[in-house]
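K.L.:
Okay, here's the prediction I keep looking at, along with the sequence it came from:
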Amino acid sequence: MKSFKRLLSLLLVISMVLSLAGCKKATETNNSTLFKPGKYIGEGKGINGTVKVEVTVTEDEITDIKVLEHNETPGVSDLAINDLPLQIIEAQGLGIDTVAGATMSSNAILEAVGQALEKAGANIEALKEKTAGKDSPSATVTEKQADVVVIGGGGAGLAAAVSAHQNGASVIVLEKMPRVGGNTMISGASYNAVDPKRQEAQGIEDSVDKHFQQTYEGGDKLGNPELIRILVDNAYPTIEWLESMGMEFKDTLHTVLGGLWPRAHAPVEPLGTGFINTYMNYIKENNTEMEVLVNTEATELIMENNKVIGVKAKSPDGELILKSNNGVIIATGGFAGNVEMRDEYNKNWPSLTNLKTTNHPGATGDGLAMAKAIGANLIDMEQIQLLPMGDPNTGSLSGNIEQGVENRIFVNKSGNRFVDEGARRDVMTKALFEQENSFMWVILDSHSYPTGDVRNHFNESIDELVTEGRAYKADTLEDLAKQIGINPENLVEAVNKFNSCVETGKTDEFGRTLYQFKIDTAPFYAGARVPTVHHTMGGIQINTSAQVLDNNGKVIPGLYAAGEVTGGIHGTNRLGGNALADISVFGKIAGENAAKNNQ
C-alpha cells in the first residue's frame, strides 16, 4: 500500500513538472517575436506588370510599406497604391478588402507585402485573419441640401455637375465607389466629333450629316433621331467646352474600332484621365458650392407631390438624405457588370453568363432600378453591345495593341482573316463567335509602333506588352506565326491579300474599305483578343432636354438622366467613339437644365 502511495506521489510530481514545463513553453511561444526586424522586398503581379514593395518591420510590428515600382494605370490604381499599405499597417495584417475598381492592383500589393513578410519569418495565414477595424455605421441620419444632386461620379455625372454649377447651381455628387471616374477613367477615351480644322489637315472629308447618318443607320434606325441630332450637333461644341476648362486633345484624329469613320479625338492625357481631371480641377476650384461624396451609394429617389426632390443614400458613416432644390440627375452608367441583369434582358446573343466585361465593378444598373421604381420608362434594354477586343484573362480593353482601324487585321487560330475589320462592332463580334474558341489575333507592324516606347490607347508601350507576354514581336511574319502557334503560310497569304487591297484601294472579299498602310515593315506584332461585354444601349428614356419620361411618355418633374444609364440614342449598336461624346453632350445638357428647373 505504501509503495502504491509513493508511486502515486511520484506520478503527481512528474505530472506537475511536465505541466509547468508546458506552461513555460506556451508562454515562450506566445511571447515569441512576430518578425525578424529589418526591411524586406516583395513582388506581386499587377494588371500591367510587377508591383514591388519594401516592408519595414520590428520584432512585433509592421512599421512602414513603400510601393517602390509599378506600372499600374494612373487614376485607376491610385487608391490601391496609396491606401492599401496604410490599411495593412493599421490592421497589422493582410485581411484587407481589395479596392473596388482596382482589384488586380490591390491583389498585387497584398501579394507583394505577403511575400516580403514571409521573408521576415511571419505566419502569413495568421496575418490574413487580421483585418482593419471599422467603427459601426452611425444610426443617425444626416441631411444635406443642394440645388442639384447628381448620382454617379463618372464622365456623365461630373459633366452634369460642372454644367449645373456653371448655370448657377450648388451641387452634390454621390459616387458609390471609392473614387470618381467610372468607365470613363478606364476607357480608351476616343471621342467622335466632326472637326473641320483637324480633319482637313489630315485630308479627311466629313460632315455632321454623315455622323448622324452613320449613327442612325449603325443602330439599325432604332435610335431616336431627335436625340441623335442633339448628339452630333453638339459633339464638337462640347469639345470646345472641355478645352475651355483646360482639357487638351491631340491634333491627329483616328478611326476607333467600330467607329466607321476617322473622327475620333484622343485626349493628351492617358485613358479617360483627361476628362475626369478636367472636371475635378473645376470642382476643387469651386468646392464651396460643389461637394463630391465617394463611398456613398444612392438607394432611393425621394418623391413629393409626384416630383423628385431628393435622394436617400448610405455611406460608411450612416444614412444620408440629400434634398435637391431644383433637380436630381441620374448618371450611374449601364449594367454590363451585372451578370444577372444582362442575362435577364439579353435576347440577341448566346449566353452572357460566363463572359467577362470591359466595365468597372460599379456598372451594375443601380440607377435603372431606382428610376424604374418610381415609374420611369426603360427602353431598348435587350440591346447589349459586345466587343471582339477583350483581354482573354480579364475581359478588359487593356493590352489591345491596335492604334487605328486602318492598319491592322484580325486572324483566327488558323491564321486566316474572317471579317471586315472596319465593320460594326456587332458584326465583328458575331463573326468572332464563329471562330475556334471565339479567339483571334490582331496583326500589325511598325507603322503602328515606329519605336518600342510608343503607347497604345491604354497607356501601355508595345515593349511593355511584349515583355509581359501580352503581345508578341518578330522580324518576319513566319516567325510571328510560329510564336503564336498559327499556320505561317496562311498568315503570310492573309497579309499579302490585305496589302494588295491597300495598293489598289479596292474593297476586299470581306467588304473592307478602310486602309492606310501596308503591313510590310518589321517588326511585326500580334495580340490575342476574345469577345467581351462592353456597353448597354438600353436604359432610362429621356427627351432632348435630358428629362426622364415615365411609362406614359410624360416628364417626371425634377428628374434628369445622362450617359449610359439612358436608352434610345444608339439603337441596336453604338458606334465606337460615340460614348464619350454621348456622356459629355448629354451630361452638359442635363446639368444646365437641372440647374434651371423651376418645376
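P.N.:
The structure has been received and is ready for your questions.

K.L.:
only C-alpha atoms for contact and neighbour calcs from this point on.
P.N.:
Noted.

K.L.:
my read: residue 495 touches residue 519, true?
P.N.:
Yes: the pair residue 495 and residue 519 qualifies as a contact (CA atoms under 8 Å) at a distance of 6.6 Å.

K.L.:
okay, and the common contacts of those two?
P.N.:
Here residue 495 and residue 519 have no joint contacts, going by CA atoms under 8 Å, 6 or more residues apart in numbering.

K.L.:
mind listing what's buried in stretch 542-561?
P.N.:
Going by neighbour count (16 or more other CA atoms under 10 Å), the buried part of stretch 542-561 is 542-550, 555-561.

K.L.:
And the strands in the stretch 401-550 of the chain?
P.N.:
Taking DSSP state E, counting those that start in this stretch, the strands of the stretch 401-550 of the chain run over residues 409-411, 440-444, 472-474, 524-536, 539-541, 547-549.

K.L.:
Any idea which of those gets closest to residue 89?
P.N.:
strand 524-536 (37.2 Å; CA to CA).

K.L.:
The closest residue to residue 443 other than its chain neighbours: what's it in contact with?
P.N.:
Leaving aside its sequence neighbours, residue 443 sits nearest to residue 526 (CA to CA, 6 or more residues apart in numbering; 4.7 Å). Contacts of residue 526 were listed using CA under 8 Å, 6+ apart, and they are 401, 441, 442, 443, 444, 471, 472, 473, 480, 484.

K.L.:
take a look at this one as well, against the first:
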Amino acid sequence: MFFLCYFILTLEYYIWGEKMKKQLLLLLALGAISQGAFGKEFIGKGNGYGGPLKVLVSTDNDKIINVELLSHKETSPVVKRAFPILKERILEAQSPIIDSVSGATYTSLGVKRAVAAGLKSAGKDYGRINMNTKAPEKPIAYLEPVNTDLVIVGGGPAGLAAAISAKENGVKNVILIEKLDILSGNGKFDMNFFDMINSEAQKKNGTNDTIEAFVKDKSNKMDTPERTLAQAKGAFVLDKWLRGMGIQLNHNYGLRNHMAEKDAYAGEEIQDGLEKRAKELGVDIRTSTKGLDLIINNGVITGVKVQNKNNFYDINGKAVVLATGGFSHNKELLAKYAPGAEKVETSNQMGATGDFLPIFEKHDLKVDNLDVLSVFAFIMVPSRDLTGGGDGFMLVNQKGERFTSEEITGKTSMEKANAILNQPGEYAYYIYDQNLYDSSYRLQKHTKLGLHIKAGTLEELAKKIDVPYETLKATREDFNSAIRGEKKDKFREVPFKREFKTEGPFYAAKVQSAIHMTKGGVVANENTEVLFENGKVAKGLYAAGEVTSSSAAYSASVVFGRLAGENAAKFILK
C-alpha cells in the first residue's frame, strides 16, 4: 500500500510540479513512519487494576526505544506515578521482565503483560508474566554510609510536608526515604481534606472559623490539650501555606471539609503539589528504600539504617522525622493489638504495615492507643475504593433484606463491618436513588467510571444484582413507612428524613466495611518530639502522621509534618 501511494504521488509530482513538493514529502514521511521505515511499532493489551489497558511499543533494530500508554482505566494518582517508572525499567532492561512498582502491583502487571503481548507479535516470546515475575535479583551489598542533615522516613503527606518545611526553615541537606516505589501514601486517593480553618474557600462562603472554635470542637481524650491547640494553630495557616506552593482547595462544604473543586478530589491536588515542591527544593528523595532501625549516639537519634532492594547502608544525620504511617495492612499486628480486626479489609495502601512498631519497643519509645481504629463504613468490592454519599440509602444483603442500621458513626462502625461479614458472600449492597446521586460527587464519579450499577427501575436493578425483586420492593416499602412514622424502624433509632424514591433510576454498589486508619502509635508531644516510656524527650527524633497516637487524620498529617520539619530544623541549626 505504501509503495502504491508512493508511485501515485510521484506521478502527480511530475505532472503538477514544485507546488506539490512540500505536501509530497510530508505524506511520504508519514507513510514511512506508519510502515515502520524508521522503526516498528506494536500494540499490546493487558488488564490492570481498573480493567483493560493498551500500550504502544516502539522498536528500532530489535531495540525497545519507547513505550506509550494508549488507554487505561487505572486510578489517576497511581498510574501517573507508576507508569514512568515502569517505562524506565523496561527501557533499561530491554524487556518486560522487570520488578513491579510497589504500590501499583496490578497496574504493573497489566503494563508488563501488555508490553510482552506487543513484543510477541514482533517474534519475541517472554512467556507467561504473573504476579511473581520480576527482574533478576542482585547480590547483597553493604554500602558506605551517607551523611546528611535530616533524615525523613516515609513519603506520605506528613513526610513530604516535613521535608518542605525543613528546607524552608534553613536545612540544607534533607534525605527522604520511602519503602514503596511511589510517594504520597493514602493521601493521594482522598476526596476530602477536612479540619482546615481560615481557608480562602471558607471566607468565600462567609464562614468565620477560629482557633478557639476548633479547639472546642476537637478536644478529646486521645490528644493532649497542647497537641489540639498546636493542630488548631497549624490548621489556621495551612491553606495559606498550601496556596503558596500552588495547591488550591477551592471547594468548602460542611464547615471544615475541603475539595480541590466541587468535582475534583483534594488528595490528588495536595499530594501532586507537595511532591512537586519537595523536588523543586532539592530534597533527596529515595524510593524503594526501607527504614530498618534508628541510629542512636550518646542518647541522640542521629540517623537510620536502611535497605534499598539488596543494598544495605546507614544514613547519618543530625535529626530524624518518622512519618511511616499506620498498620492497617498488617493482619498480624491487627490481631495482636485489636483482636478481630484482622478479619476486616482495609482501604489503606499496601505500605501501612507498622514496620517501626518493633523498633519503638526495642528502644523503649512510648506507644499508646494501638487498639483504636478508624473504620470506614463502605468500600467497593473488589476495587476497595471508598464509596458512599451520606444519608438516604438502603443497605441490603443478597436476599434483598436490611440486616443492620445504615448509620455510619464511629460507635457502630466495627459492628457494621462484622454484620456485613456475616451476610451471604460477606458483602452487602449499597442501594440509592437519584436524590442521593445528585447530592454526592463521589457517587457520580463512581457511577461514571462504571463501578456502580445503574438501572431504570427497581426491578431491573434487582435483576442486575441477582436480588429477589419482590423482597427488595417490600424492603423499600418498610424503609419508607418508618421514615413516614407509620411504623418503627427495627434497625435505626432515628429514621432517615428523606424517603427512598419509587421512580428510577436506581443505583447499587457491592460493599464491605474497611479499616481506613489505625489511630494508635508512637507518642509525640505538641512539638512533634517523640517520647520515651519514662516521658522524656528522645532528642533528635520527631514524628507526624498516622505513625503517631492521634485522633486526627489527613489534614493533621500535613499540619504536624510541617511542624516536625520546622522543629527539626531548629534542633539541627541551633
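P.N.:
Perfect, thanks for sending it. On a predicted model such as this, the values are computed, not experimentally measured, just so you know.

K.L.:
hmm, back to that, to which residue of structure 2 is the residue nearest to residue 443 of structure 1 aligned?
P.N.:
Applying TM-score structural alignment, one finds that residue 526 of structure 1 aligns to residue 508 in structure 2.

K.L.:
so residue 270 of structure 1 sits in a helix?
P.N.:
No: using DSSP: H, G, I helix; E, B strand; the rest coil, the secondary structure at residue 270 of structure 1 is coil, not a helix.

K.L.:
What about it, how many residues nearby?
P.N.:
23 (other CA atoms under 10 Å).

K.L.:
Need the nearest residue in space to it, chain neighbours excluded.
P.N.:
Nearest one to residue 270 of structure 1, counting by CA to CA, 6+ apart, is residue 459 at 5.6 Å.

K.L.:
who touches that neighbour in this structure?
P.N.:
73, 270, 271.

K.L.:
same question, residue 47 of structure 1
P.N.:
So residue 47 of structure 1 contacts 72, 104, 105 (CA under 8 Å, 6+ apart).

K.L.:
which non-adjacent residue is nearest the last one?
P.N.:
Which is residue 105 of structure 1. residue 46 (5.0 Å).

K.L.:
aligned partner of the one you found in structure 2?
P.N.:
With TM-score structural alignment as the criterion, residue 46 of structure 1 matches residue 48.

K.L.:
Next, count neighbours for its match.
P.N.:
Neighbours around residue 48 of structure 2, by other CA under 10 Å: 25.

K.L.:
now swap in residue 148 of structure 1 and tell me
P.N.:
Residues near residue 148 of structure 1, counting by other CA under 10 Å, number 32.

K.L.:
Quick check: closest non-adjacent residue to residue 446 of structure 2.
P.N.:
That would be residue 452: by CA to CA, 6+ apart, it lies 6.0 Å from residue 446 of structure 2.

K.L.:
A helix includes residue 560 of structure 2, no?
P.N.:
Yes: assessed by three-state DSSP, residue 560 of structure 2 belongs to a helix.

K.L.:
Which residue, neighbours along the chain excluded, lies closest to the alignment partner in structure 1 of it?
P.N.:
For residue 560 of structure 2, the aligned position in structure 1 is occupied by residue 586, per TM-score structural alignment. Residue nearest to residue 586 of structure 1 in three dimensions, not counting chain neighbours: residue 562, with 5.4 Å by CA to CA, 6+ apart.
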